[in-house]
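A.B. asks: Pasting a predicted model and its sequence here:
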Amino acid sequence: MEKITLYKEQLSRMRSMNRYYHDQFLLDVRILFILNTIFIYLSLNNEYALYLVPLISLFGSVILSFHAYFLIFSRNYTEFIEQKINNEFDDKILIAHELENDYFFPTKQKKMVVAVFNKNFSWFSFVTLFITTYGFSSFLWSVYMIYVSQLNLVYLYFVIGITVITLVVGYWWFISGTGEKRLERVFKNMDNKDFLEGTFDPYIGHEILEIKENYVKSSLDVKDYHKQPMGMVHGGVIDTMAEAAISYAAYFTQEGTWVGVNNNTDFIRAITDGTIICEATPIKLGKRSQIWEAKLYNNDQECARSTVRLTNIDRS
């Protein structure tokens, strides 16, 4: 089966998922609104009906966020596939993901589930916040009424406890961007076979052999143009391999955009022919700054060792 056919099938599948969870979201909003309104009304004459209002509000927020969870997944994957198809045709023929990013909500920006608070704020964001505010208000009102009425404080503390847990997990997954960062990491790894195409590395013959968590292995077959006048491989070639391998290791396995800011290389033995193998591993990992080491081998003997400090420009 052709690659473009597979892309089209995946795109159709993601569009179907997107539509299903949009429809399910709108259906559940209506159901939860009706249930919430009914029990708020009943609680005016029956204090026991009040017990269900905070649970309905909390469950509603969780289930609606669960639908958004799938919407975010399908939107991200749809964007990835559309960009792949555009690359195959070398033309921007699919722009739905760009329209959705501007008209609904952007996929690669910090947001409260699907609501953004920057220049990309939209009616979609407003409706999301409106529904959230309604549910949160009914939750606070019911909790307050249970408290002032002294109905059941044990139950009240239970509701508050599971609410705090829900908010913490929700912040971790949605607002901090943990979920979308995981998707981005997978997309990067899906591209790692051809991500160097058209860049400096293939121009000099530098090839990535293996990428996995905190590790990159690369190679370079020595040619005459890699050498300086004395017949040995130029030190700049060694430095290039080391810093490139380390930068790619951080790019594919660490969150953020990492670039080298310092490179110290020790040349252990001269290289005149054969293949150079470079292996990059971390020494110290941080969110803003990292130190990595690259060891380079020729004919199974270590020929150079390089230490590179990286900085995360997303946090600068």
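C.D. replies: Structure's in. What do you need?
A.B. asks: CA only for contacts and neighbour counts going forward, please
C.D. replies: Fine.
A.B. asks: those helices in the chain, which residues are they?
C.D. replies: 3-43, 52-89, 96-103, 123-148, 153-170, 178-190, 200-204, 235-253 (DSSP state H).
A.B. asks: Ok, which of those comes nearest residue 267?
C.D. replies: helix 235-253 (7.9 Å; C-alpha to C-alpha).
A.B. asks: ok, and what's touching that closest one?
C.D. replies: 185, 188-189, 206, 208, 211-218, 226, 257-260, 263, 265, 267, 278-281, 292-296, 304, 306, 308, 310 (C-alpha atoms under 8 Å, 6 or more residues apart in numbering).
A.B. asks: let's see it at 7 Å
C.D. replies: By C-alpha atoms under 7 Å, 6 or more residues apart in numbering, the residues outside helix 235-253 that reach it are 185, 188-189, 206, 211, 213-216, 218, 226, 257-260, 265, 278, 280, 292, 294, 306, 308.
A.B. asks: out of these, which are buried?
C.D. replies: Buried by 16 or more other C-alpha atoms under 10 Å: 185, 206, 211, 214-216, 218, 226, 257-260, 265, 278, 280, 292, 294, 306, 308, out of the contacts of helix 235-253.
A.B. asks: Among the helices of the chain, which comes closest to residue 288?
C.D. replies: Distance to residue 288, taken as C-alpha to C-alpha, is lowest for helix 235-253 among the helices of the chain, at 11.8 Å.
A.B. asks: what number of residues lie near the closest residue to residue 187 other than its chain neighbours?
C.D. replies: Distances taken as C-alpha to C-alpha, 6 or more residues apart in numbering put residue 80 closest to residue 187, at 7.5 Å, once the chain neighbours are dropped. Using other C-alpha atoms under 10 Å, residue 80 has 16 neighbouring residues.
A.B. asks: Residue 269 - nearest residue in space that isn't next to it in sequence?
C.D. replies: Per C-alpha to C-alpha, 6+ apart, closest to residue 269 is residue 303, 4.7 Å.
A.B. asks: here's the one I want to compare it with:
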Amino acid sequence: MPNLKAFAQEVFASQPFTRWIGAKLLSVGADHAEIGLTISGHHRQQHGFVHGGVLSYLADNALTFAGGLALGGDALTSEFKINYLRPARGDYLVARARTVGKGKRQAVCQCEILSREDGGEQLCAIAQGTILPVGP
């Protein structure tokens, strides 16, 4: 793929939910992706923590980008699992995903989601997923 970053930015920008939630594609490579999100009030649940669905979105999208880029193009998530390790607080989240194994028909990826609080990053969730290529 000649211009990986341009391809990834185009796909990312075409996602209506991503635009609505306010996520940003921070970086991509041949087998990894990083997505960031500035936390707003509507991202929180009743206890003031970031809603688990927001963390799940970040994991799903970062996993799919990492796996899709490793597979050479557009992709979909076949399945993923997330472990919530601690409540996400603070003002910013970042999801860092990487491909840990790939074949012709799938890639297995892992993702860490970190919250920025008190000047540092705190690991709040870990996810793993299987990503499938779309198209030929």
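C.D. replies: Thanks, I have it. Small disclaimer: the values here were computed from a predicted structure and weren't measured.
A.B. asks: What value does the TM-score take for this pair?
C.D. replies: Aligned and superposed, the two chains score 0.85 in TM-score terms (TM-score structural alignment, normalised by the length of the second structure); 131 aligned residues with a C-alpha RMSD of 1.9 Å.
A.B. asks: that older thread, quick check: which of the helices of the first structure is buried the most?
C.D. replies: Using mean count of other C-alpha atoms under 10 Å, the stretch among those with the largest mean neighbour count is helix 235-253, at a mean of 23.
A.B. asks: Show me the longest strand that occurs in the second structure.
C.D. replies: The strand that spans the most residues within the second structure, counting by DSSP state E, is strand 120-133.
A.B. asks: what's that one packed up against?
C.D. replies: Counting contacts by 3 or more C-alpha pairs under 7 Å, 6 or more residues apart in numbering; DSSP states H and E, strand 120-133 of the second structure is packed against helix 52-71, strand 75-84, strand 107-117.
A.B. asks: Run a quick neighbour tally on the residue nearest to residue 269 of the first structure.
C.D. replies: Residue neighbour count, defined by other C-alpha under 10 Å, stands at 20 for residue 303 of the first structure.
A.B. asks: and the counterpart of it in the second structure, what is it in contact with?
C.D. replies: Here residue 303 of the first structure is matched to residue 124 in the second structure, going by TM-score structural alignment. Residue 124 of the second structure makes contacts with 84, 85, 86, 87, 88, 113, 114, 115, as judged by C-alpha under 7 Å, 6+ apart.
A.B. asks: one more time with 8 Å, if that's ok
C.D. replies: By C-alpha under 8 Å, 6+ apart, the contact set of residue 124 of the second structure is 84, 85, 86, 87, 88, 112, 113, 114, 115.
A.B. asks: Just give me the residue right at the centre of the second structure.
C.D. replies: Centroid check for the second structure by C-alpha atoms, centre = their mean gives residue 62 as the closest residue, at 2.2 Å.
A.B. asks: ok, it to residue 102 of the second structure distance?
C.D. replies: Here residue 62 of the second structure is placed at a distance of 16 Å from residue 102 of the second structure (C-alpha to C-alpha, to the nearest Å).
A.B. asks: on that earlier part again, rebuild the helices and strands packed on strand 120-133 of the second structure as a markdown table, extending it with distance to residue 11 of the second structure.
C.D. replies: Output for those, formatted as a markdown table (distance: least, C-alpha to C-alpha, whole Å):
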| stretch | distance to residue 11 of the second structure |
| --- | --- |
| helix 52-71 | 9 |
| strand 75-84 | 10 |
| strand 107-117 | 18 |
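A.B. asks: Roughly how far does the residue nearest to the centre of the second structure sit from residue 94 of the second structure?
C.D. replies: Where residue 94 of the second structure is concerned, residue 62 of the second structure sits at a distance of 10 Å (C-alpha to C-alpha).
A.B. asks: Quickly list what's touching both of these two.
C.D. replies: Common contacts of residue 62 of the second structure and residue 94 (C-alpha under 8 Å, 6+ apart): 34, 35.
A.B. asks: now stretch 14-21 of the second structure, how far from the chain's geometric center?
C.D. replies: Relative to the chain's own centre, stretch 14-21 of the second structure is displaced by 13 Å; criterion: C-alpha atoms, centre = their mean, to the nearest Å.
A.B. asks: next one: stretch 44-52 of the second structure
C.D. replies: With C-alpha atoms, centre = their mean, you get 19 Å for stretch 44-52 of the second structure.
A.B. asks: can you check stretch 113-126 of the second structure too?
C.D. replies: 14 Å.
A.B. asks: Report the buried residues of it.
C.D. replies: For stretch 113-126 of the second structure, by 16+ other C-alpha under 10 Å, it's 113, 114, 115, 116, 122, 123, 124, 125, 126.
A.B. asks: Check stretch 278-289 of the first structure too.
C.D. replies: For stretch 278-289 of the first structure, the neighbour count (16+ other C-alpha under 10 Å) marks 278, 279, 280, 281, 282, 289 as buried.
A.B. asks: Return the residue of the second structure aligned against the third one.
C.D. replies: It stands for residue 280 of the first structure. With TM-score structural alignment as the criterion, residue 280 of the first structure matches residue 97.
A.B. asks: Is it correct that its match is in contact with residue 108?
C.D. replies: No: between residue 97 of the second structure and residue 108 there is no contact under C-alpha atoms under 8 Å: 10.4 Å.
A.B. asks: Quick check: closest non-adjacent residue to residue 311 of the first structure.
C.D. replies: residue 289 (4.6 Å).
A.B. asks: Looking for the alignment partner of that neighbour in the second structure.
C.D. replies: Aligned partner of residue 289 of the first structure by TM-score structural alignment: residue 106.
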